[in-house]
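Peer 1: all I have is the shape, not the residue letters:
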């Protein structure tokens, strides 16, 4: 059993872009504990996380729905993720569903994932909500879907129905490919059904954000005042059929120039991209530096934002995390998100590393270690409220995201 755990750990490390030794030192699987121990629930560090913020304004703007489609949800996953013959995709599924505490019992996977989400949200302060993402299929340049190239698909109707069934806990974001023939009609329908945003992962879904063919979709987004939450930078979690360069933050300029409010997921904090501002053969530079360049362009104030999901993961540079904390001029344009279920994958965040670098107090480490085994949503919030760079912390306003999703249609 020990040898099997180490092998799984090494495989998981490769999948998630981490060193295999991480798993030799830390628990691999999420134990999925339920209610917080009273000593943790009432701990000063946990209670202080809510000081100075209005919980009713705190929406986690980056949370994923997941499952295998066994509950009538319409979720579909690529058959490769169900086969040990494809170990990378197979283990990805195991890690993500374990992080979401989804039972493997036949017919219970989709429902148990939702039950866990509901329980975690119930463990937050009253008024807290999650923005749950639909996830579009991969499409080709002609706007035709390719389920065989799609890692997983969460249809809009599933995200909508979950939010409708539990409006005290959930909102939803649609996901629509801009080259679909019916993309504008689908967007208008989603907006009417209460969608708060649009979610894209361009390289995975086969979307080039800089393509002129996206213009009609951008015009509709601007008219409806629905923000676009788009991944930028390197993608580790989901593979697809598009070009890696389509995740370049600079390629989102086309949406911004159409007046779309764009949220760059994770602030493009991982990987590097070609500096297209320096020509077709521009050098490769950190994706985060391109995000920073866009943030520095005055014409994009009020349009360009970043979410802080995944910024504490072990595969991010600490210098990037420090800059996000120190740049208080950016704080009004940053939005709290967790990238759930990733906070439930225990080895992804090294609390000790953050403490050694004086970005987290030593006293907070054991509290957070226990907290993430019970409620990874609360863990992510408390961690980010505890982070510091010198005397600087992330502003309380970053966590009050609700107003950002109030629409003002043209």
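Peer 2: Structure received. All figures in this text were calculated on a predicted structure; none of them were measured in a lab.
Peer 1: drop to CA atoms for contacts and neighbour counts, all remaining ones
Peer 2: Fine.
Peer 1: run through the strands of the protein in chain order.
Peer 2: Shown for the chain, the strands assigned by DSSP state E span residues 59-64, 76-77, 129-133, 152-153, 170-173, 198-200, 228-231, 262-265, 272-274, 284-286, 304-307, 334-335.
Peer 1: contacting residues for residue 403?
Peer 2: Applying C-alpha atoms under 8 Å, 6 or more residues apart in numbering, one finds that residue 403 lies in contact with residue 57.
Peer 1: got CSV for the strands of the chain, with distance to residue 355 and mean neighbour count too?
Peer 2: Putting the strands of the chain into CSV (distance: least, C-alpha to C-alpha, whole Å; neighbours: other C-alpha atoms under 10 Å) gives the following:
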stretch, distance to residue 355, mean neighbour count
strand 59-64, 25, 26
strand 76-77, 38, 20
strand 129-133, 28, 26
strand 152-153, 36, 24
strand 170-173, 33, 28
strand 198-200, 33, 25
strand 228-231, 28, 25
strand 262-265, 25, 26
strand 272-274, 27, 22
strand 284-286, 25, 14
strand 304-307, 23, 26
strand 334-335, 24, 27
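Peer 1: of those strands, which approaches residue 206 most closely?
Peer 2: Shortest separation from residue 206 across the strands of the chain is recorded for strand 198-200, at 9.7 Å, computed as C-alpha to C-alpha.
Peer 1: and residue 77, how close does it get to residue 137?
Peer 2: Here the criterion is C-alpha to C-alpha, to the nearest Å. By it, residue 77 lies 10 Å from residue 137.
Peer 1: cool, and residue 197?
Peer 2: 17 Å.
Peer 1: those two: which is more packed in?
Peer 2: Of the pair residue 197 and residue 137, residue 197 is the one with more neighbours under other C-alpha atoms under 10 Å, namely 28 against 25.
Peer 1: put this beside the first:
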């Protein structure tokens, strides 16, 4: 398989204006397109186009016609409400183009802590993605919404205190969204998320909807994935930890992959099936 490399758009307000001060970082679409074109056997491009942009649908169609099939959003950080009633004139045409070209939206779900997002954390509620799903758009819920829970201001969507990950799992199990909704397991091994590993490992009903993701470059930040904690939680053993740490010193991206192939449910010993780590038959190949 190939590696997907992601662009990352600016935060935009509802008038479609970019706000650099509220944008933690920016990776231009043409940058990832250039890298992918130079290395087509290694990479495929994942573009990022904010739907509130004045040129959003034009840009989306432009890249779709070049064969791009994946789009990245981080709603909490970019200021995107995926089901906003007041932004339907922007969102609906955007989703229609995605459906027309069989494009896949890779959208962060759950609370975001790596980038500026505090004011818009509720935009990470996975239930908001039902709008594009109901229009036939394929969605990959990044991180299986493994951080955060419904707040009081979201009580019309879900009871306050409901873990976002439970909502994501319900969507993955919903036969209505078979062939449309998926989730990646990126970030699940990070120290602030790995308490949810057992919840995902214990649900074989959703494993056919899971794909691998690295959340790179975060695995290369040593403190983010703590193998000692994973031993303490019985997801790996001490011997495996020693081997994994040695791999980490050589290649953090390889470490991330081997760790996910190695870890197991703390009680039952169940692992992620091999299908999680190969190209998914229901998703474009990039």
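Peer 2: Thanks, I have the structure now. A quick note: this is a predicted structure, and the numbers were derived from the prediction, not measured.
Peer 1: common neighbours of residue 77 and residue 137 of the first structure, please.
Peer 2: In terms of C-alpha under 8 Å, 6+ apart, residue 77 of the first structure and residue 137 are both contacted by the residues 150, 152, 153.
Peer 1: which ones are touching the last one?
Peer 2: Okay, so that is residue 153 of the first structure. Neighbour list for residue 153 of the first structure: 75, 76, 77, 134, 135, 136, 137 [criterion: C-alpha under 8 Å, 6+ apart].
Peer 1: what do we get in the second structure for it?
Peer 2: With TM-score structural alignment as the matching criterion, the partner of residue 153 of the first structure in the second structure is residue 26.
Peer 1: with residue 228 of the first structure instead?
Peer 2: Under the alignment by TM-score structural alignment, residue 228 of the first structure pairs with residue 105 in the second structure.
Peer 1: what does residue 260 of the first structure give?
Peer 2: Residue correspondence, TM-score structural alignment: residue 260 of the first structure in this structure matches residue 137 in the second structure.
Peer 1: which parts of the second structure are helices?
Peer 2: Using DSSP state H, the helices assigned to the second structure run over residues 29-38, 56-64, 75-78, 88-100, 130-134, 164-173, 197-201, 227-232, 238-250, 252-262.
Peer 1: which among these is found nearest to residue 119 of the second structure?
Peer 2: Distances from residue 119 of the second structure to each of those were compared by C-alpha to C-alpha, and the smallest falls on helix 75-78, at 7.8 Å.
Peer 1: name the nearest residue to residue 220 of the first structure, ignoring sequence neighbours.
Peer 2: Spatial nearest neighbour of residue 220 of the first structure, chain neighbours left out: residue 184 (6.4 Å); criterion: C-alpha to C-alpha, 6 or more residues apart in numbering.
Peer 1: whoops, residue 142 of the second structure was the one
Peer 2: The shortest distance from residue 142 of the second structure to any residue that is not its chain neighbour, by C-alpha to C-alpha, 6+ apart, is 4.7 Å, and that residue is residue 108.
Peer 1: nearest to residue 39 of the first structure among the shared contacts of residue 77 and residue 137 of the first structure?
Peer 2: Of all those, the one sitting nearest residue 39 of the first structure is residue 152; the distance, using C-alpha to C-alpha, is 39.3 Å.
Peer 1: that closest one touches residue 76, doesn't it?
Peer 2: Yes - with contacts defined as C-alpha atoms under 8 Å, residue 152 of the first structure counts as touching residue 76 at a distance of 5.6 Å.
Peer 1: tell me the contacts of the residue nearest to residue 220 of the first structure?
Peer 2: Residues in contact with residue 184 of the first structure (C-alpha under 8 Å, 6+ apart) are 216, 217, 220.
Peer 1: before we move on, the earlier item: now the match of residue 260 of the first structure, nearest residue through space, not along the chain?
Peer 2: According to C-alpha to C-alpha, 6+ apart, the nearest residue to residue 137 of the second structure is residue 99 (5.1 Å).
Peer 1: likewise for residue 221 of the first structure?
Peer 2: Excluding its sequence neighbours, the residue lying closest to residue 221 of the first structure (C-alpha to C-alpha, 6+ apart) is residue 260, at 6.2 Å.
Peer 1: test my guess that the one you found contacts residue 220.
Peer 2: No - at 9.0 Å, residue 260 of the first structure and residue 220 do not qualify as touching, with contact defined as C-alpha under 8 Å.
Peer 1: of the two, who's got more company?
Peer 2: residue 260 (26 against 19).
Peer 1: roughly how far apart are residue 236 of the first structure and residue 130 of the first structure?
Peer 2: Applying C-alpha to C-alpha to residue 236 of the first structure and residue 130 of the first structure gives a distance of 23 Å.
Peer 1: could you do residue 381 of the first structure as well?
Peer 2: Counting by C-alpha to C-alpha, the gap between residue 381 of the first structure and residue 130 of the first structure amounts to 12 Å.
Peer 1: equivalent analysis for residue 180 of the first structure, please.
Peer 2: As judged by C-alpha to C-alpha, residue 180 of the first structure and residue 130 of the first structure stand 27 Å apart.
Peer 1: equivalent analysis for residue 22 of the first structure, please.
Peer 2: Here the distance between residue 22 of the first structure and residue 130 of the first structure works out to 30 Å (C-alpha to C-alpha).
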